[in-house]
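1. What shape does this take:
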Amino acid sequence: MIRKLAEQVKEYKGASIATPLFMLLEVAMEMMIPLEMGNILDKGIQGNSLQAIFFYGGIMILLALVGLFAGFAGGKYGARASAGFARNLREALFRKVQTFSFANIDHFSTASLVTRMTTDVTNLQNAYQMLLRMAVRAPASLIVAMLMAFYINARLASIYLVIVLLLGLFLFVIISVVRQIFRQVFREYDNLNESVQENVTGIRVVKAYVRESREKEVFSKTSKALRKMFVKAESIIATGIPAMSLAAYGSILLISWFGAHMIVSSELTTGELVSLLAYSMNILMSLMMLSFVFVMITMSAASAERIVAVLEEEPEIVNPKDPLMEVPNGEIVFDHVNFAYKKKAENFVLSDINLTIRSGETIGIMGATGSAKTSLVNLISRLYDISGGSLKVGGNDVRDYDLKTLRDAVSVVLQNNVLFTGTIAENLRWGNKTATDEELRRAAKMACADEFIDRFPEGYDTFIEQGGTNVSGGQRQRLCIARALLKKPRVLILDDSTSAVDTTTDARIRKAFREDIPDTTKIIISQRVSSVRDADRIIIMDDGRVNAFDTPEHLLESNDIYRDIYEAQTQGGSGDFDENGGED
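-> Sure, this is the predicted structure:
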C-alpha cells in the first residue's frame, strides 16, 4: 500500500526530502538553546561575567533565527509536497476510474468513488504533511532531548525514559481501538454522500412527490450515525490529553524535587537543572505531537486503504495485445451468448442469445421491463463483456478491437441522457471534437434538434447547465442523439432515447435515419410500437432470452407478446407490459 501511494509523489520528491531536512535543522537549533541557557546561568550570572551573558545570549539569538528560518522553509516545502501529492493522487484516481468498465464502477458505487477522491484524499494530504514535518520533528526532538538530558544527568533523565515508555504504551492502545472506528466512519461517509447525491440529482422528483421530510429524515439518520462514531472516536482520543498533562507535570515535579536535592549536595548545578526542565518540556511536547501524528495516521490509514483499493482495481475490460483498428461494417452476430453482471452469479441475465443482424438494417427491440433489453445492447460496444459464447461486430469478435475504435464505431445513446456543463456546441463535440459547424448543424437536423437550437438567442453557443437542467427532456434526448451521430458510427443504438419525444418528431428522426445514414446499422429499444413498426426486423425479449426475431408483419401474425402490445397501443390502451416491475 505504501509503495502504491509513494508512486504519486513524483515531481515533489525534492520538496518531500527538503521538508524533513529543514525540520531536523530546526530541532538541532532548538536543542542547543537549553544548553546555552544553562551556560548563561552557570557561567554568566553565577560567574558574574557580563561578557559570558552577551556571548551565550548572542548564540541563543543566532540559534533561534536559524531555527525560525528552518521552520518556515519546512512549512513551505511541506505544504508544496503535500498539496502536490494530493493533486497527483486525485488525478491518478480519476484516470483509473476512466479505465473502469461498468462492472468496476458497480463494484464501488458512484458515491463511494466521490468520497475517495475528496474526503479520503484530503485526509491523506493532511497526513502526508504531518508525516514530513511532525513525524520527523517530534521523534527527532524526543530522541535528541533525551540524549541531551542523559548527557547532563543520567539519573534524572531516567525519569523521562520511564514516563515515555508508559505513555507510549497507553497511546498505542488508544490508536488500536480508534483505528477500527475510523474505518466505520468512512463507510458511513459513503452513505452520507450517496444520500446527498440522490437527493440533489432527483430534487425535482422529491419535490413533485412532496418527499422533502422523508429525505431529511434519511439524511439526518446518516448524519447522526456519523456524528455518533466521531464522538466515540474523539472521546477515546481525548483520554490522551489528561494522560499527557499528568506525564508532563509529574516529570517536572519529580525532576524539580530530586534536582533540588542534587543541587544542595553539589551533584547538579542550577543551570543544568534549568536545562533539564527545558528538555523535559521538549520531550513531553514531542510526545504530544507524536500522539497527534498517530491519530492522523490512524484516520488516514482507513482512507489510504480505500484509495489503494481503487488504484489496484484491475479494469475488467482492456485492450487486446494487437487490437484491430477498424470496424469494417455494422454486421452484428450473437452466437450462443450468455451474460451475468457478476462472475460468480448463479443465473445469467442473458441466456443463449443467437442473433444475426445485417449491416445497415434497422432493428427494433421490445420486451417487458426487466427482460434485459439494455443488457443486450451494452454488450455490443463492450460496456460489459459477455460471460460465454461469441459476439462479433463487422465480422470480428468485439474483444479483438481497440476499445476506442469499437466505441467510436458503435455509438450508444443510453437511457439516462447526460449533458455536461458547457455550450450546446461543446456538448455535441463530445461525439467528434474536430466536427465543423456544418457537421454540427447536419447532425442536429437529423436528430430534429435544429428546430429548438435555432430558437435560442445564442444558438449553438447556448450554455447548458449541469445535467442539462435548462432544457426539456425531449430536447436533451435529441441533443444526445445528435452527439452520437457526429461519431459517424457503423452501428447506432438508441436505448429508449426518444421516449420524451412526441410521435411526430420521433417519426421525423427515423425518416432522417433511413435517408441520411442508410448504411448504418440502427438498433432502437422502445416501449412504443410506433417507434419500431417500420424497422426491418424486431427482437422480442422475454426474461433474458430472445422470444422472437422477425419482421413486424410476421410478428403481428405469429407472436402473442408483440400482438398484445400492438393491440393495446393501437386501440388506445396503455401498452404497459411491465407486469412485475424492476429495471433493465
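2. rest of the way, CA atoms for contacts and neighbours
-> Noted.
3. tell me the strands in the stretch 251-400 of the chain, going along the chain?
-> Taking DSSP state E, counting those that start in this stretch as the test, the strands found in the stretch 251-400 of the chain are 332-339, 350-357, 362-367, 388-393, 396-397.
4. Where is the longest helix in the protein?
-> Using DSSP state H, we find that the single longest helix of the chain is helix 50-99.
5. list the helices and strands that one packs on?
-> helix 13-39, helix 121-132, helix 270-311 (3 or more C-alpha pairs under 8 Å, 6 or more residues apart in numbering; DSSP states H and E).
6. Those: which one's closest to residue 394?
-> helix 270-311 (34.3 Å; C-alpha to C-alpha).
7. quick one: the closest one to helix 13-39, angle?
-> For helix 270-311 against helix 13-39, the angle by axes from the mean of the first three to the mean of the last three C-alpha atoms, to 10 degrees is 160 degrees.
8. Mean neighbour count for the helices and strands packed on helix 50-99 - can I get that in TSV?
-> Shown next, in TSV, are those (neighbours: other C-alpha atoms under 10 Å):
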stretch	mean neighbour count
helix 13-39	21
helix 121-132	23
helix 270-311	21
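9. so can I have JSON lines of these showing distance to residue 463?
-> Output for those, formatted as JSON lines (distance: least, C-alpha to C-alpha, whole Å):
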{"stretch": "helix 13-39", "distance to residue 463": "42"}
{"stretch": "helix 121-132", "distance to residue 463": "32"}
{"stretch": "helix 270-311", "distance to residue 463": "34"}
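10. thinking again about what came up before, now the angle from the longest helix of the chain to helix 13-39?
-> Using the same axes, to 10 degrees: helix 50-99 against helix 13-39 is 160 degrees.
11. Just give me how far helix 50-99 sits from the chain centre.
-> Relative to the chain's own centre, helix 50-99 is displaced by 29 Å; criterion: C-alpha atoms, centre = their mean, to the nearest Å.
12. Would you do the same for the sequence below? I want to compare the two.
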Amino acid sequence: MIKLRKFLKPFRLTIFAVLTLILLQSLSELYLPTLMSDIVDKGVVKGDTHYIWKIGGYMLMVASGGMICSVTASFFSAKVASGFGKTLRSKVFKHVGDFSLHEFDKIGTASLITRTTNDITQVQQVLVMMLRMMVMAPMMCIGGIIMAISKDAKLTLVLAVSIPILVLAITIIAKKGLPLFKVMQIKLDNLNRVLRENLTGIRVVRSFNRVEHEKKRFDAANLDLTETAIKVNKIMASMMPIMMIVLNLTTVAIIWFGGIRISNGHMEVGDMMAFIQYAMQIMFSFIMLSMMFVMIPRASVSAGRINEVFDMTADISDPSAPVSPKEKKGHVEFQNVTFSYPGAEMPALSNISFSMKPGEVTAIIGGTGSGKSTLINLIPRFYDVDHGKVLVDGVDVREISQECLREKIGFVPQMAVLFTGTIAENIRFGKENATEAEVKHAAEIAQASEFINNMPDGFDSVIAQGGTNVSGGQKQRLSISRALVRKPEIYIFDDSFSALDFKTDAMLRSALKKETENAAVLIVAQRVSTIMDADQIIVLDNGEISGIGKHRELMESSPVYREIVMSQLSEEEIA
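-> Reported below is the predicted structural model:
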C-alpha cells in the first residue's frame, strides 16, 4: 500500500485538515474524564452545586467541539478516499490501455476487471478507516497512558499486563489471516472468470444443454470462495471476544486494586473513575487497531495486485524519437518476418516476405492455424516481430508512434465488436467527427443501409451490449462501415465477410473496389470466391508462404491453394 501513497498527493491539504480535526477530537475525549473527576472530587463530594454546573458546562462545550470535529473529519476522510479511488481507477484504466495483447493474455481480462473494481474498493475502504482510526488510535492510546499515569502511576501496572496480551492476540490473528486474504482474492478472480465465460457464452451453453453443468461449475467456484471467506472470518471474528474478555478483566482489576488504594487514602474516587475511562480509551484504541487488522491484510493483498498492474510495462512502446512517414501512402512491406508467441515452441510465422501497394488488393488464404490473423496483427503493431521488419510507407512500424501508425489503418477484426450506443455512434467510432453524410455513405458501401433503415429509429437505433440485438452479418457490416468512414490508407479485413451470403458478399466487394481504389487492401478469407479477383493471393501453410500470385497462377504452381480451391468449388466454377 505504501507504493500507492503517491496518488494521495492532490489531497495533502485535506488529509492535513483531517489529521488536525482528529487531533482536536482526541484531545477533547482525553480531557472529558479529567473534568468528570473534578466534578466528583470537588463538586459531588463537597456538595458544591455551582462547581458541578460550571464544570458540566465545560464538559458540554468540549463534547460538542469533539462531535463537530468528528463529523467534519469523517466528511473530509470520505472525500479523500473517494477522490483517491477515482484517481486510482483512472490511472489503472489508462495504464492497461497501453498494454499490448501479450500483457492482456498474461494477466487475463477477468483478473483485470477484479483489480480495477473490487481491489481498488478494498483499498479505498481501508483508507477511510486509516485516516480515522489509524491516526486516532495511537493518539488515544498514548494520551490515555499519559493521563492514566498522571492519575495513579502504580495502578497503570494493570495495563502493563493486559496490553501485551492484546498485542500478542492481534499479531497471531493477523499472521493467520493475511495468507487467506491473498487466496481469497485469487478465488474471487476465478469466480469472476467463470461468471464472465458463462454470461458471454450463454448461447453456446444453452445450445449444447450445458446449463446445469455451468451451474455446477459456478457453484463449485462460489463454494470454494465461500469456504475460504468463512475460514478467514472465523479467525477474524475470534478477535472481538478476546478483546472484550481482556477489557472486562482489566476493568475488574482496576476496580479491585483501585478500591484498595482508595481505602488506604492513596487515591480519590473521581480519579479512579477517570482512570477506568482512560483504561477503556486505551483498550478501545487497540480494538480500533484490531479492526484495522481485519481489513489491512485484505487491502494489502489488493494493493499488491494493483501494483502488479502498474509494475507491468507494455512490451510495445512508442520510440523516443518517432518517425512520421511522408511518402508512399498506403505501402506495406514484410521483410523476412519471423514471429513467435510467448512460450510457444514453434514460430507462428517464419520468413514472411511480400509487399502491398496502394490501389491493389492482397488476399491471404490458408488452413486453420496457418498464421493468417497473426500476420495481419503485426501491421498495426499489436505484436512486435522477433526477426525481420514490417514496413509501412517505407518506415519500420517500430519507429512510428502507435497513434500515427493506426491512423493509417482501417481494421475490421475477425470477431465483429460493437459497443453500447446508437448505430451512428458505433460507425463514428472509426472517425469521431464524421458527418451524417459520411456515416450514411459508409453504411451504404458496407451494404448496411437497408437493414439500418428498416430499424425503428434508423441510425439512432440503440445497439445492445455486445451487439446482441443484431445478427452476425449485420455486426460484420457495421464493423466494415466503421473502418470505411475512417478513409484510411490501408484496409485490413480479417475474415470479415464470413457471415455474409454470397450475394451480399459480391455486392460489398464491388462497392469496396471503387471506395478503396487509392488504398492498399488486405483481405483474410476462408472462401475462395471472396479472393479470386485479388491482385495477389498469399497462400500460408504452417506459418510459411507456400505461394504468391494471382488465382490462375496459383492453381498451377501451389498444391496447397489448389487443394483449398478443389474443396470449395466445383469443376465448372473453377473453369
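13. Mean per-residue distance, the longest helix of the first structure versus the second structure.
-> When the second structure is superposed, helix 50-99 of the first structure averages 0.8 Å from its matched positions, counting by mean C-alpha distance after the TM-score superposition for the first structure.
14. how about that helix, aligned to which bit of the second structure?
-> Using TM-score structural alignment, the residues of the second structure aligned to helix 50-99 of the first structure are 49-98.
15. now do stretch 313-322 of the first structure
-> Counting by TM-score structural alignment, stretch 313-322 of the first structure corresponds to residues 312-321.
16. Enumerate every residue touching residue 95 of the second structure.
-> 309-310 (C-alpha atoms under 8 Å, 6 or more residues apart in numbering).
17. wait, which of the strands of the stretch 251-400 of the first structure is closest to residue 86 of the first structure?
-> strand 332-339 (38.8 Å).
18. With respect to residue 146 of the first structure, which of the strands of the stretch 251-400 of the first structure lies nearest?
-> Nearest to residue 146 of the first structure among the strands of the stretch 251-400 of the first structure is strand 332-339; the distance by C-alpha to C-alpha comes to 66.1 Å.
19. Show me what the closest one is in contact with.
-> Everything outside strand 332-339 of the first structure that qualifies as a contact, by C-alpha under 8 Å, 6+ apart, is 348-359, 385-395.
20. Going by neighbour count, which of those are buried?
-> 348-355, 357, 359, 385-388, 390-394 (16 or more other C-alpha atoms under 10 Å).
21. coming back round to it: now do the match of stretch 313-322 of the first structure: distance from first to last residue.
-> Using C-alpha to C-alpha, to the nearest Å, one end of stretch 312-321 of the second structure lies 23 Å from the other.
22. Can you say which helix or strand has residue 523 of the second structure in it?
-> Taking DSSP states H and E as the criterion, residue 523 of the second structure maps to strand 520-524.
23. for that strand, packing partners?
-> strand 361-366, strand 490-494.
24. Distance to residue 40 of the second structure and mean neighbour count for these - can I get that in JSON lines?
-> Putting these into JSON lines (distance: least, C-alpha to C-alpha, whole Å; neighbours: other C-alpha atoms under 10 Å) gives the following:
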{"stretch": "strand 361-366", "distance to residue 40 of the second structure": "94", "mean neighbour count": "24"}
{"stretch": "strand 490-494", "distance to residue 40 of the second structure": "86", "mean neighbour count": "24"}
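25. Tabulate the ones you listed (CSV), appending distance to residue 63 of the second structure.
-> Shown next, in CSV, are these (distance: least, C-alpha to C-alpha, whole Å):
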stretch, distance to residue 63 of the second structure
strand 361-366, 79
strand 490-494, 71
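26. just to revisit the earlier point, between the strands of the stretch 251-400 of the first structure, which one is nearest to residue 42 of the first structure?
-> Nearest of the strands of the stretch 251-400 of the first structure (C-alpha to C-alpha): strand 332-339, 85.6 Å.
27. Same question for the closest one: list its buried residues.
-> Under 16+ other C-alpha under 10 Å, the buried positions of strand 332-339 of the first structure are 332-335, 337-339.
28. so which of these comes closest to residue 533 of the first structure?
-> Nearest member of the buried residues of strand 332-339 of the first structure to residue 533 of the first structure, counting by C-alpha to C-alpha, is residue 332, at 20.9 Å.
29. Need the counterpart of the closest one in the second structure.
-> Using TM-score structural alignment, residue 332 of the first structure lines up with residue 332 in the second structure.
30. how close does its match sit to residue 533 of the second structure?
-> Counting by C-alpha to C-alpha, the gap from residue 332 of the second structure to residue 533 of the second structure is 20 Å.
31. quick check, residue 435 of the first structure in a strand?
-> No. Residue 435 of the first structure: not assigned to a strand; according to DSSP: H, G, I helix; E, B strand; the rest coil it is coil.
32. Nearest residue to it in space, please, no chain neighbours.
-> residue 429 (6.4 Å; C-alpha to C-alpha, 6 or more residues apart in numbering).
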